[in-house]
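S.K.: Have a look; sequence and predicted model below, questions after that.
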Amino acid sequence: MPRGARERRAAILELASTSGLTSVEELSAAFGVTASTIRRDLAQLQSAGQLARTYGGAMALDGQLEASVRQRNGEAAGAKEAIARWAADQVRPGETILLDSGSTTTALARELAHRRDLTIVTTAITVLQELAHAADLRVECLGGSLRQLSQGFVGPLAEAALDRMSFDRAFLGADGVTAEHGICEADLEQTRLKELMAQRADRVYLLVHAAKLGHRPFRAHAPIGPEWTLVTDPGAETAATAPFHARGIDLVVVDRAHRAPASRAG
C-alpha cells in the first residue's frame, strides 16, 4: 500500500486509468485513508490536469493533460482572432451576451471591449481582465468554484446564478468537438455548465479553431443543440467538417480576410 501522498496519488491515477471511474468511497477503502484525504488528492490531481472530477469521484484523462489558458493563448492565435471578429459582428447593440471561459472567448471579449450598450456576462477571469476598463459596457460575472487551469468558474453557485438570467447570445468554447459526442471537456462540471448556459440563450455559438474538430481528448461531453452554430476557421479540412454537415449542424467557416463566412451548411 502506498505510504505517502505522492505514491498514493500515483496509484489513484493508475486505478482511474484501468477502471475508468472511481468513487471517493472506493478509494478511501482501498488506501485506508479518510474521504477528506482522498478529496484533497483528487483536487491536487485535477489542478495538475491529470484527472477529471466527477460527482463523487474521478475519471482518467486517457493520458491527455489539460492545457492551461496561458498555454492555449499561443495556439492558433490568428484563427482565434478571426473567429472572434466574426462572432463580434453578430452582436447587436442592447443585447445581453454570455461568454464562456477559454482563449477564443477571451479574444471575443477583446473585440467587444470598445463597444457600447451591451451587457456581457462571463464565467472567465481572462474575459473580466479584458473588460476591466470597458467603461461603456455592463459587465457581470457568474460566481462559483475557480478552475485554475481554465481560469473559469464552475459549480453550484454558477449554475444557480444562471437560473436567474437569460441571454440574447451565448458564445461557448471547447477542448474538442465531434459531431457524435458534441463538446468535449476535461471536467464534468464544465460540460454541465455549458449545457445550462445554452439553455438560457436565444442563440448559441460554439467557437473552436480547426484543430479541435473531430478531437475528443477527454471523457466528459455535452451534446450540440439542434439550433447551435459551430464556428471554425479555414484550416478545417473536408474530412473534419463532413460529419457535422452530415448531421445538419449549422457550420460557419470564417474567412480571415473578409471576416465573413466562407462556407456554411445546415
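M.R.: Everything's here; your move. Numbers count the residues shown, from 1 in each chain.

S.K.: From here on, just use CA atoms for contacts and neighbour counts.
M.R.: OK.

S.K.: okay, now Pro226: neighbour count?
M.R.: Here the count is done by other C-alpha atoms under 10 Å, and Pro226 has 12 residues near it.

S.K.: Now do the SS call for Gly248.
M.R.: Secondary structure, DSSP: H, G, I helix; E, B strand; the rest coil: Gly248 is coil.

S.K.: residues near it, how many?
M.R.: Neighbour count of Gly248, defined by other C-alpha under 10 Å: 14.

S.K.: so it touches Thr241, yeah?
M.R.: No - with contact defined as C-alpha atoms under 8 Å, Gly248 does not count as touching Thr241 (11.0 Å).

S.K.: Which residue ranges of the stretch 51-200 of the chain form helices?
M.R.: With DSSP state H, counting those that start in this stretch, the ranges of helices along the stretch 51-200 of the chain come out as 69-73, 77-90, 103-112, 125-131, 156-162, 188-199.

S.K.: Report the buried residues of the longest one.
M.R.: By that I understand helix 77-90. 79-88 (16 or more other C-alpha atoms under 10 Å).

S.K.: Output the contacting helices and strands for it.
M.R.: Secondary-structure packing of helix 77-90 (3 or more C-alpha pairs under 8 Å, 6 or more residues apart in numbering; DSSP states H and E): helix 103-112, strand 229-232, strand 250-255.

S.K.: what do you get for the last one?
M.R.: Helices and strands touching helix 188-199, by 3+ C-alpha pairs under 8 Å, 6+ apart, are strand 51-54, strand 152-154, helix 156-162, strand 167-172, strand 182-185, strand 220-222.

S.K.: quick one: that helix to chain centroid distance?
M.R.: In terms of C-alpha atoms, centre = their mean, to the nearest Å, the gap separating the centre of helix 188-199 from the centre of its chain is 9 Å.

S.K.: List of residues touching that helix?
M.R.: Residues external to helix 188-199 that are found in contact with it (C-alpha atoms under 8 Å, 6 or more residues apart in numbering): 52-54, 98, 100, 154-155, 158-159, 162, 170, 172, 183-185, 204, 220-223.

S.K.: structure B:
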Amino acid sequence: MTNASQRITSEERQNRILDMLSRKGEVVVSELSTEFGVSAVTIRTDLTELEHEGKLKRIHGGAVPARELVVPSLPTRIRRNVRAKDAIGKAAAELVHDGETILVGSGSTTLAFIRSLDKKRDISIISDEPAAHTYIQQHLPNATPISTGGILGRGFHLYGPYLSASLVGTHVDKVFLGADGFERRLGFLAERQVTADAKKEFMKHASKVIILMDATKVGASRLFVPFAQPGNVDLVIMDTDPSDVVAEAARVDGGRARVVEVVRQTAGL
C-alpha cells in the first residue's frame, strides 16, 4: 500500500493505474483506493479522465483496457503463450470422444482446448465461459454449447449460487479446468475466490479432473486462491513441467495426478 505521507501527483497515480491495468487486465475502484490511500471519488475521477483520453473503458466498479470488448468472442489473453496452449489443447482434445458431454471451466488455455475440438462429432460442452459459447456457436457446428447459470463477472465468466444450482443432477466423465498458478505448498490456484469456487463446483460433477496449464503458471502464487491439490486431480497436461515441480508435488500428495508434458514429448526430450 502507498504510505499516506508519500504524496504523488494525479498524473503519476494515473500512470500507475494504467500500468496495473496492462498487467492485470482490469482494475477495481476499491482496490485502487486502498493502494494509493485516496478516496474512491478521487479514483473514479482518475478513471473518468483516463476514459476521456481513450486510455481505458469504465465498467461498474472499475475499468478495463480501452480496446477490450464487452463480451469478446475470444479474449485477448488466449494470444499469450499461443504455441504452448495450442499443444496443450490438442493433447486434451484426444481425450474427448464423439457423442460425449464434458465440463469445461473458464480460462485462456481451456479456450485453446475448445478450439481443438473441431473434429469431434455430437459433443456437448457445459461451460461457465460466455466466450466459449460464442466460439462454439460460430466455429463448432457439431458441438452443442450449454451454459451454466450464474452472475456474469468482470472477467467474463459465470459464478455464484446460480452456477451451483444449474449443475444439480449433472455428472459427466471428464472436467477440463485451467489454472492461474501452481505453488508446491498450495496446489492449483485461481486468481479470484469466485473463480476458485466455480472450479471446485465443477470438480464435484465429474469422474475425472483434468488440469490444463502452461509452464509460466508454475510458481505464480501471488494473491491467488487454491482450488485443488494434486491429489484431487487425475491428469495435468502441460507444455513442460519446470524442474518437475508439479510431478513431484503429485508424488508427495499421494500420486493420484499424472503429469503429461506435450512440448517436451514432441521435442523428444
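M.R.: Ah, there it is. This structure is a prediction, so every number in the text was calculated from the model and none was measured.

S.K.: Tell me which of the helices and strands packed on helix 188-199 of the first structure sits nearest to Pro93 of the first structure.
M.R.: Nearest of these to Pro93 of the first structure, taken as C-alpha to C-alpha: strand 167-172 at 10.9 Å.

S.K.: Output the residue interval of the second structure matched by the closest one.
M.R.: Against the second structure, the aligned range for strand 167-172 of the first structure is residues 172-177 (TM-score structural alignment).

S.K.: got it, and stretch 199-215 of the first structure?
M.R.: Residue span in the second structure matched to stretch 199-215 of the first structure, by TM-score structural alignment: 204-220.

S.K.: Do me a favour and get the end-to-end distance for the matching stretch?
M.R.: When the termini of stretch 204-220 of the second structure are compared using C-alpha to C-alpha, to the nearest Å, they are 25 Å apart.

S.K.: The alignment partner in the second structure of Pro243 of the first structure and Ala91 of the second structure: what is the separation?
M.R.: Counting by TM-score structural alignment, Pro243 of the first structure lines up with Ala249 in the second structure. Look at Ala249 of the second structure and Ala91 of the second structure: by C-alpha to C-alpha, they are 22 Å apart.

S.K.: With Val252 of the second structure instead?
M.R.: Look at Val252 of the second structure and Ala91 of the second structure: by C-alpha to C-alpha, they are 25 Å apart.

S.K.: follow-up on the earlier one: who wins for proximity to Ala30 of the first structure among the helices of the stretch 51-200 of the first structure?
M.R.: The minimum distance between Ala30 of the first structure and these falls on helix 188-199, with 24.1 Å, by C-alpha to C-alpha.

S.K.: okay, the angle between that closest one and strand 167-172?
M.R.: 150 degrees (axes from the mean of the first three to the mean of the last three C-alpha atoms, to 10 degrees).

S.K.: Mean per-residue distance, helix 188-199 of the first structure versus the second structure.
M.R.: Once fitted to the second structure, helix 188-199 of the first structure is off its aligned match by 0.9 Å on average (mean C-alpha distance after the TM-score superposition for the first structure).

S.K.: residues of the following helix or strand past that helix that come out buried?
M.R.: Downstream of helix 188-199 of the first structure, the next assigned helix or strand under DSSP states H and E is strand 201-207. Residues 201, 203-207 are the ones in strand 201-207 of the first structure that count as buried (16+ other C-alpha under 10 Å).

S.K.: Serialize those residues to JSON lines and add fields for distance to Leu149 of the first structure.
M.R.: Below are those laid out as JSON lines (distance: C-alpha to C-alpha, whole Å):
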{"residue": "Ala201", "distance to Leu149 of the first structure": "26"}
{"residue": "Arg203", "distance to Leu149 of the first structure": "27"}
{"residue": "Val204", "distance to Leu149 of the first structure": "24"}
{"residue": "Tyr205", "distance to Leu149 of the first structure": "23"}
{"residue": "Leu206", "distance to Leu149 of the first structure": "20"}
{"residue": "Leu207", "distance to Leu149 of the first structure": "19"}
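
S.K.: Can you tell me which of the residues you listed is closest to Ala107 of the first structure?
M.R.: Of the buried residues of strand 201-207 of the first structure, the one sitting nearest to Ala107 of the first structure (C-alpha to C-alpha) turns out to be Leu207, at 10.8 Å.

S.K.: these two touch, right, Ile83 of the first structure and Val254?
M.R.: Yes - counting by C-alpha under 8 Å, Val254 is a contact partner of Ile83 of the first structure at 6.2 Å.

S.K.: Identify the contacts common to the two.
M.R.: What both Ile83 of the first structure and Val254 touch, as defined by C-alpha under 8 Å, 6+ apart, is the set 231-233.

S.K.: can you pick the most crowded of those?
M.R.: In terms of neighbours by other C-alpha under 10 Å, these top out with Thr232 at 28 neighbours.

S.K.: how about that one, what's its partner in the second structure?
M.R.: Matched by TM-score structural alignment, Thr232 of the first structure corresponds to Met238 in the second structure.

S.K.: coming back round to it: surely the match of Pro243 of the first structure touches Arg184?
M.R.: Yes - contact criterion C-alpha under 8 Å: Ala249 of the second structure and Arg184 qualify, at 6.0 Å.

S.K.: These two: which is more packed in?
M.R.: Neighbour comparison, Ala249 of the second structure and Arg184: the larger count goes to Ala249, with 20 against 17 (by other C-alpha under 10 Å).

S.K.: Secondary structure of the more buried one: a strand, I assume?
M.R.: No - Ala249 of the second structure sits outside any strand when classified using three-state DSSP, being helix.

S.K.: Indicate which one of the helices and strands packed on helix 188-199 of the first structure is closest to Thr37 of the first structure.
M.R.: Using C-alpha to C-alpha, these put strand 51-54 closest to Thr37 of the first structure, at 14.8 Å.

S.K.: Please pull up the equivalent of Ser108 of the second structure in the first structure.
M.R.: So Ser108 of the second structure corresponds to Ser103, using TM-score structural alignment.

S.K.: I'd like to know how many residues surround its match.
M.R.: Counted by other C-alpha under 10 Å, the residues lying close to Ser103 of the first structure total 29.

S.K.: That one and Asn73 touch, don't they?
M.R.: Yes - if you go by C-alpha under 8 Å, Ser103 of the first structure and Asn73 touch, sitting 5.6 Å apart.
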